[in-house]
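Asker: Based on what follows, work out the 3D shape:
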Amino acid sequence: MLTAVRSRSRNALTMLSALVTLTAVALAGCSASTTPSGPAAPEASASRSQAAPAGDAFPVTIPSALGDAVIPKKPERVVTWGWSSQDAVLALGVVPVAMPKNTYGGDADGVLPWDAEKIKELGGTTPALLSSDSGEVPFEEIVEARPDVILAPYSGITKDDFAKLSKVAPVVAYPEKPWALPWQDQIEIIGKALGRSAEATALREKTAAYVASLAQANPVLKGKSFLYGAANEADQLNIYRASDPRVALLVDLGMTVSPSVAALDGDPTSGSYFYGISYENVGKIDADVLVMYFGSQKEADKFVADPVIAAMPNIREKRFAPIVGESFVMASSAPTVLSIPWMLDRYVPQLAAAVGKTGA
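Answerer: Below you'll find the predicted structure:
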């Protein structure tokens, strides 16, 4: 589920071309006198009447690894793609017109719990939910949403995807690597794209202060080493590199990445955010705490029941802090200003208890 794969069908691209043409004609006929259909940000008229904070004048240009997004005016119809961009948009008080559907971790509609809470708080309605299970960019659905901007800074879109989506609206992609944007940068980039930089900076500082308060309240975490892994492939442990945002979040809590993460990495320049080792090598892991995620308790129980895994010191000595439940997996895999407080209040006590068993 959490492996980033992107592909496209020839029929989808053909439909995209036709839809872009039709959309351009429709928009030209609508003009500003017609109110666009579909969900909109709550209190949109009020927000448009307010002067933008200093530094938020439009047009604005946001560079990325795939090209520049030139946003001519403050966006009103926002589409998000990839992981978690909708969190930053909602946190800034805007309800997207379309965002990815999350069948993994979401509610019956495919909306993540912290997003559902925020939409309700804002008095908005559920946006159009973009098909995301296949891993393909849903070009036709994005065109139908008639976006002013497409926000995909935490995604795996390709240069070809970027070029095609840019025919629909300006596309904000990742600054350097796919699937590797820290939450701090995400809120700042999206804040700039929406003309809400001051609000974004305030949210970044508030969330950082919250994480720091948890670290201060749990001094047992300070300096303890951890390895963050996943058992989502048969007889293989996937290990997340130090640059991954889920790893960085634990570092922000005062912990340190185990030297084993670098020592076991057979190809550190691969560009991926994780790598795999076979179960026969798990005995080489040396970490105060093993952190892993599981979609259900049944999956976690199956993992620790394997004789090779059960023999690991971390498992034997209960220096193991699993993140269990699909929503928790999503919250920790792509941390944001919304998901961080949603999950850390519940997870940090468990993490601290596992660290406490190190006896040091």
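
Asker: all contacts plus neighbour counts: C-alpha atoms, from now on.
Answerer: Will do.

Asker: thinking T61 is in contact with A69, fair?
Answerer: Yes: shown here, T61 and A69 form a contact pair, counting by Cα atoms under 8 Å, at 5.6 Å.

Asker: Just want to know which of those two has more residues nearby.
Answerer: A69 (22 against 15; other Cα atoms under 10 Å).

Asker: any residues in contact with both of T61 and A69?
Answerer: By Cα atoms under 8 Å, 6 or more residues apart in numbering, T61 and A69 have no common neighbours.

Asker: what about G29, neighbour count?
Answerer: The local packing of G29 (other Cα under 10 Å) involves 11 other residues.

Asker: Next, the second sequence, to be compared with the first:
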Amino acid sequence: MTVLSGRSAHAVQSDDPFPISIDHAFGTTIIPARPQRVVTLGWGGEDALLALGIKPVAMPRYGQFPDGVLPWVREAIGPARPALVSQGLIDYEALLLLKPDLILAVRTNINAQAWHRLQRIAPTVAFRSGPLQADWKEITELAGVANGVSEQARDLIYATEQRLCDLSDVNPIIRGRSFVFGDYFPGSNALGFYLPTDGRVASLLDLGLAVAPGVADIAASTSERIGTSISLELLDMMETDLLILWFPPGARQELENNELFRRYSPVVRGGYIPLDDPLSMWVACNPSVLSIPYGFPQFVERLADAASRAGRREL
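Answerer: Next up, the predicted model:
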């Protein structure tokens, strides 16, 4: 981890009085004064901060990019060079050296024990929804409240919602189309797919798409909250107009060579959208107030092209 010295740069003034109390899954966090050194853990926290005019002193490293920084974050952060922290195990000693006065850990899978340990370093705001379930709206709202700019965060959420509506208006062919959004890993005999409670799915629903009936049925009958999987032998049971899959390196060709996958209805009809490059994968998997304006126009265009090719499945 590279450590950056210096204060978080604020381009905004607080519109909420401190101290601020924030309720979340593990209790209540009290933030005594406007934060000056914010650390973000998990996905999307740095996006929300930067859109609010706040530069974090540390944020996650994204290993698929040479400098470890997402392109839209690189564009927004300018010459600042925050420390980059691992997205794996939390390095508590390294975080302590950063001397944060706020830790945002909203789209993470931390548990109560980890939260209490982080809380001993600095006031820590966790998710309200559940582990890895927070969507871009929850992340932006909590980032705004924690930094005393809740009204600005609400305005940002509204503007981003409007942008999604505009994209839907420009591409009406996607409205009402059913979709499965998932992944495939090398050597697997199943597709993973995300449930409606996952933040990746929420942004597609905002565009007017509809969760495939099979996904909705499974969501109603499982205790899983993020995603589950389906055997390649049973793919025909998961009827859908569009199939959106992201792949780690080397996995796409393996799946596309599988005869069971090649016979799957959305693949045959042209409704398959593969995401195997880092940019398209992270745009779709990490929707935020920065990534949506940066990459969703191209992503939605791909969805519309696939919907045009595939038509509507027969009910």
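
Asker: so A57 of structure 1 sits in a strand?
Answerer: No: secondary structure of A57 of structure 1 (DSSP: H, G, I helix; E, B strand; the rest coil): coil, not part of a strand.

Asker: Count the neighbours of it for me.
Answerer: Quick note: A57 of structure 1 (other Cα under 10 Å) scores 14 neighbours.

Asker: any idea what it aligns with in structure 2?
Answerer: Superposed on structure 2 with TM-score structural alignment, A57 of structure 1 falls opposite P17.

Asker: Equivalent analysis for L194 of structure 1, please.
Answerer: Match for L194 of structure 1 (TM-score structural alignment): N147.

Asker: need the contact list for its match.
Answerer: By Cα under 8 Å, 6+ apart, the residues touching N147 of structure 2 are S14, R34, P35.

Asker: got it, and L132 of structure 2?
Answerer: For L132 of structure 2, the contact set (Cα under 8 Å, 6+ apart) comprises V106, R107, T108, N109, D198, G199, I226.

Asker: does the third one sit in a helix, a strand or a coil?
Answerer: Pointing back at T108 of structure 2 there. Following three-state DSSP, T108 of structure 2 is assigned to coil.

Asker: does it really touch S129, like I thought?
Answerer: No: counting by Cα under 8 Å, S129 is not a contact partner of T108 of structure 2; they are 10.7 Å apart.

Asker: and the two? which has more neighbours close in?
Answerer: In this view T108 of structure 2 and S129 are compared by other Cα under 10 Å, and T108 has more residues nearby, 20 against 16.

Asker: Give me the distance between the more buried one and I226 of structure 2.
Answerer: Going from T108 of structure 2 to I226 of structure 2 by Cα to Cα, to the nearest Å gives 12 Å.

Asker: cool, P32 of structure 2 as well?
Answerer: 34 Å.

Asker: Can you pick out the residue with more neighbours from those two?
Answerer: Comparing P32 of structure 2 with I226 by neighbour count (other Cα under 10 Å), the higher total belongs to I226, at 19 against 13.

Asker: contacting residues for the more buried one?
Answerer: Listed by Cα under 8 Å, 6+ apart, the contact set of I226 of structure 2 reads L132, Q133, Y194, L195, P196, T197, D198.

Asker: counterpart of I90 of structure 2 in structure 1?
Answerer: That one, I90 of structure 2, aligns with V137 by TM-score structural alignment.

Asker: sec struct for that match, please.
Answerer: Going by three-state DSSP: V137 of structure 1 is coil.

Asker: cool, and R7 of structure 2?
Answerer: coil.

Asker: Would you agree it is in contact with R37?
Answerer: Yes: the criterion here is Cα under 8 Å, and R7 of structure 2 meets it with R37 at 5.7 Å.

Asker: what do those two both touch?
Answerer: Common neighbours of R7 of structure 2 and R37 are listed as V57 (criterion: Cα under 8 Å, 6+ apart).

Asker: The two: which is more packed in?
Answerer: Taking neighbours as other Cα under 10 Å, R7 of structure 2 and R37 compare with R37 leading, 22 against 14.

Asker: Looking at structure 1, name the residue matched to that one.
Answerer: Checking TM-score structural alignment: R37 of structure 2 goes with R77.

Asker: What of K99 of structure 2?
Answerer: K99 of structure 2 maps onto R146 in structure 1, by TM-score structural alignment.

Asker: and what of V57 of structure 2?
Answerer: V57 of structure 2 maps onto V97 in structure 1, by TM-score structural alignment.

Asker: could you measure its match against E141 of structure 1, distance?
Answerer: For V97 of structure 1 relative to E141 of structure 1 (Cα to Cα), the value is 11 Å.

Asker: Run through the helices of structure 2 in chain order.
Answerer: Taking DSSP state H, the helices of structure 2 run over residues 45-51, 71-77, 92-97, 112-119, 136-146, 150-170, 199-206, 213-221, 251-256, 259-262, 265-269, 278-285, 291-310.

Asker: Now do the contacts for P313 of structure 1.
Answerer: P313 of structure 1 touches R319, counting by Cα under 8 Å, 6+ apart.

Asker: From R241 of structure 1, how far off is it?
Answerer: 21 Å.

Asker: what's the answer for S258 of structure 1, then?
Answerer: With Cα to Cα as the criterion, S258 of structure 1 and R241 of structure 1 are 10 Å apart.

Asker: Likewise for T336 of structure 1?
Answerer: 19 Å.

Asker: got it, and R316 of structure 1?
Answerer: As defined by Cα to Cα, R316 of structure 1 lies at a distance of 25 Å from R241 of structure 1.

Asker: Many thanks, have a good one.
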